[in-house]
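*Asks:* Provide a 3D model corresponding to the input given below.
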Amino acid sequence: MANFRLQPTQLPFLDNVCILEAVDQSSASIQLNAQHKLLVKAVGYHLHPTIIQPHLPAEPKVADLGAGTGTFLVDIANQYPSTAQFDGYDISDVAWLPPTERPANVTLHLTNCKKPPPPALHGAYDLVTLRFLNSGMGIEDWHPRASHAFQLLKPGGALQWIEANFAQVLPILQSHPDAVTSASEKGTVRAMHESPHTDWFVANLPPILDSLGFHGIKQNVTRTDRLPETRAELSRLFFGALYGILRRMAASGRKDAWTLEEAEEIYAEMLREVDAGAYVTCDLHQFFAFKPL
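*Replies:* Here you go, the predicted model:
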């Protein structure tokens, strides 16, 4: 396993920001687990109930690329026998759930997917999942990620890949007419300028999957504001991610960056606007595909 290293998840929907801003392993895990629960609610499932679940064997082997805390795999493992196998791969172990909080059949690996998986892992998994890697992906990264997933799958294996289209986060919305959004829009525009091409995957990932030989390719779309009760907390998490970007820009000493004090001020105002009814929403694109038998 030492040679199989996955691409770092730099700014997947809040993940890396939470890790970088957290002061210790416990706080990083808490933030990522809160994010995980909210995003599962927004999507509506862990594994798609009609496209993916019926396709899996009774004791599946599952790989999660960009596993974060490992909570996603733990949740899935609890739905299957202890003889199923769940492997999570991530660039950092800072937020991993401790072994005492993971079933014995959930294993986490320090990895970096710039390099392809070793031959020993080719055809090893019934399902490969990827989630919320978009912000850390350049245009050149999508094909290798998809290719590595294809290599990991058994013949007939399934791919589930979920991404957020951050290009849609503006305008900031209001839950009632008198909510103010000026600070939220200003902070979002400034931070998201650092993450171009965040909607490139929408039109281009399906052709990439097709070119690799996947078949049965499907794409579903939901929105993060699907459940009104999650809008405020998802917005706070998203703005926390943007604040992390603004802080790193300030620390870089760039002439075009806000100062740390300016970043703190705009972030505090963004949170006040959320409390008053402003919220962020974007599309969640879910891609499903299968490796031929």
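
*Asks:* rest of the way, CA atoms for contacts and neighbours
*Replies:* Fine.

*Asks:* which residues of this protein fall in strands?
*Replies:* Assigned by DSSP state E, the chain shows strands spanning 61-65, 85-90, 106-110, 125-131, 153-164, 173-174, 215-223, 278-279, 283-290.

*Asks:* Highest mean neighbour count out of those strands?
*Replies:* Comparing these by mean neighbour count (mean count of other Cα atoms under 10 Å), strand 278-279 comes out on top with a mean of 27.

*Asks:* could you say what helices and strands that strand packs with?
*Replies:* Here strand 278-279 touches strand 173-174, helix 231-252, going by 3 or more Cα pairs under 8 Å, 6 or more residues apart in numbering; DSSP states H and E.

*Asks:* Sequence B follows; please return its structure for comparison with A:
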Amino acid sequence: MASKDEYVFTRDFQDNTRIWLLDVHDKLKDAQLDGFDVSLDAAPPSQILPSRVTLRHWNVKESVPEDLIGVYDIVHVRFLAYVLLNDEIPELVAKLFSLLKPGGYIQWGEADIQTLRVDKSTPDGSTERTTELYNLLAIQDPRLKPYWIAKLLELLADGGFVEIEKDSQDAPPHLAFILHEAGLMIHELIARKTKNEHMARELKRLLPAVVEETRQGSYATSLRYTVIGKKP
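*Replies:* Purely as a prediction, here's the structure:
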């Protein structure tokens, strides 16, 4: 939901493989499902979307469109960790609050990058290059090291939500490994998109070594947060 220039990833076939609404569509048979993003370049053609799914342009750094205020029973938010800076979150919470009807719910899911660690499935597995890779990202771009995720419960409470619940869990090792492998493409996307030449060179240097460490059973993982809250 950042502007195209600020988005840390690319907008192409590699970056387009995640549309949560289509998963939900198969589970909620009667719901109207609306998706919002600053760019629809990553979306399928509107002509092939299910009839109950619509996609619409909205930059969350701009005002909420008047026709969306108080419209939704549920607002689902995910994966803004790499998009917004820490001090931008309270204003976003206020905007999401305004989207909901009274009695509506927010559901927000994020991976807590602050808790990121590198595990290994065998005692002699190497984790050096994988650790170096994630340290590089944290140093080079503040969006890649957000600290607001662990504070989501407090941020929602400050924004007027009630009956707030937070769940934080480690993924089981077999899923954590799969998520790690899927996430490796993120670093390739950043290497192609970044204007930081040093970062691009380092990512290209590190990625083959990280892939080899992954083959040996090493993987990065972190806590995953889900927070829900109700608009009074």
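
*Asks:* Adding distance to Pro81 of structure 1 as columns, could you present the helices and strands packed on strand 278-279 of structure 1 in TSV?
*Replies:* Shown next, in TSV, are these (distance: least, Cα to Cα, whole Å):
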stretch	distance to Pro81 of structure 1
strand 173-174	43
helix 231-252	32
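
*Asks:* ranking the ones you listed by burial, who's on top?
*Replies:* The most buried one of these (mean count of other Cα under 10 Å) is helix 231-252, showing a mean of 20.

*Asks:* To what extent is Asn105 of structure 1 buried, counted in neighbours?
*Replies:* Number of residues near Asn105 of structure 1 (other Cα atoms under 10 Å) recorded here: 16.

*Asks:* In structure 2, what sits opposite it in the alignment?
*Replies:* Counting by TM-score structural alignment, Asn105 of structure 1 corresponds to Arg52 in structure 2.

*Asks:* again with Phe201 of structure 1
*Replies:* Phe201 of structure 1 maps onto Ile149 in structure 2, by TM-score structural alignment.

*Asks:* what about its match, how many residues close to it?
*Replies:* 23.

*Asks:* Quick one: residues contacting it.
*Replies:* 81, 110-112, 225 (Cα atoms under 8 Å, 6 or more residues apart in numbering).

*Asks:* Recalculate using a threshold of 6 Å.
*Replies:* By Cα atoms under 6 Å, 6 or more residues apart in numbering, the contact list for Ile149 of structure 2 reads Asp112.

*Asks:* what does the one 4 residues further on give?
*Replies:* For Leu153 of structure 2, the contact set (Cα under 6 Å, 6+ apart) is empty.

*Asks:* do that again at 7 Å, thanks
*Replies:* Taking Cα atoms under 7 Å, 6 or more residues apart in numbering, we find Leu153 of structure 2 in contact with 164, 166, 227.

*Asks:* Also Lys166 of structure 2?
*Replies:* Neighbours of Lys166 of structure 2 in contact, by Cα under 7 Å, 6+ apart: 153, 226-228.

*Asks:* how far away is it from Lys151 of structure 2?
*Replies:* To Lys151 of structure 2, Lys166 of structure 2 is 10 Å away according to Cα to Cα, to the nearest Å.

*Asks:* Likewise for Leu175 of structure 2?
*Replies:* According to Cα to Cα, Leu175 of structure 2 and Lys151 of structure 2 sit 25 Å apart.

*Asks:* Next: Leu68 of structure 2.
*Replies:* 27 Å.
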